[in-house]
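Chemist: Pasting the sequence and the predicted coordinates here, then a few questions.
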Amino acid sequence: MEFTALFLAVTVVMLVAWRGSRSLTLALSAVVLIACVATYLHHATDTLKLSF
């Protein structure tokens, strides 16, 4: 679900970059980048439950 939200957020940033102002695009890009890094860190720090 969060990956779908990130994909839609990136799509919105691209549409704003195409039609909107530069400062709004940079601000939204920074927010999306922080969200992507937070999602990565959330999944990278999960412990795997492996049974051999």
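Modeler: Great, that's in hand. Numbers count the residues shown, from 1 in each chain.

Chemist: alpha carbons only for contacts and neighbour counts from here, please
Modeler: Fine.

Chemist: Disregarding residues adjacent in the polypeptide, which is nearest to the most centrally placed residue in the chain?
Modeler: Centroid-nearest residue in the chain: residue 36, 3.5 Å away (criterion: CA atoms, centre = their mean). Nearest in space to residue 36, with sequence neighbours left out and distances taken as CA to CA, 6 or more residues apart in numbering, is residue 6 at 7.1 Å.

Chemist: try this one next to it:
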Amino acid sequence: MIKPPQNETQELIDQYLRYTSLLLKIKVLLMDVARVKDEINRIEGGGQCQN
């Protein structure tokens, strides 16, 4: 089995980590948006929680 050069592997790992951290940030952002929507619904007296 041929191993890729170390720096190439490191580059792939870095890209992967950057990508996953970006996804996590987006997920947190979406959760915040959902929470704000729920809060607005409660304040407006909507009462229902929509998923």
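Modeler: Thanks, I have it. As the structure is a prediction and not an experimental result, all values here were calculated from the model.

Chemist: Test my guess that the residue nearest to residue 36 of structure 1 contacts residue 34.
Modeler: No. Counting by CA atoms under 8 Å, residue 6 of structure 1 does not reach residue 34; the two are 10.6 Å apart.

Chemist: Show me what the residue nearest to the centre of structure 1 aligns to in structure 2.
Modeler: Under the alignment (TM-score structural alignment), residue 36 of structure 1 maps onto residue 20 of structure 2.

Chemist: And that match, which helix or strand is it part of?
Modeler: Element membership of residue 20 of structure 2, judged by DSSP states H and E, is helix 6-43.

Chemist: what do we get in structure 2 for residue 27 of structure 1?
Modeler: Aligned by TM-score structural alignment, residue 27 of structure 1 pairs with residue 11 of structure 2.

Chemist: Just list the residues touching its match, thanks.
Modeler: With contacts defined as CA atoms under 8 Å, 6 or more residues apart in numbering, residue 11 of structure 2 has no neighbours.
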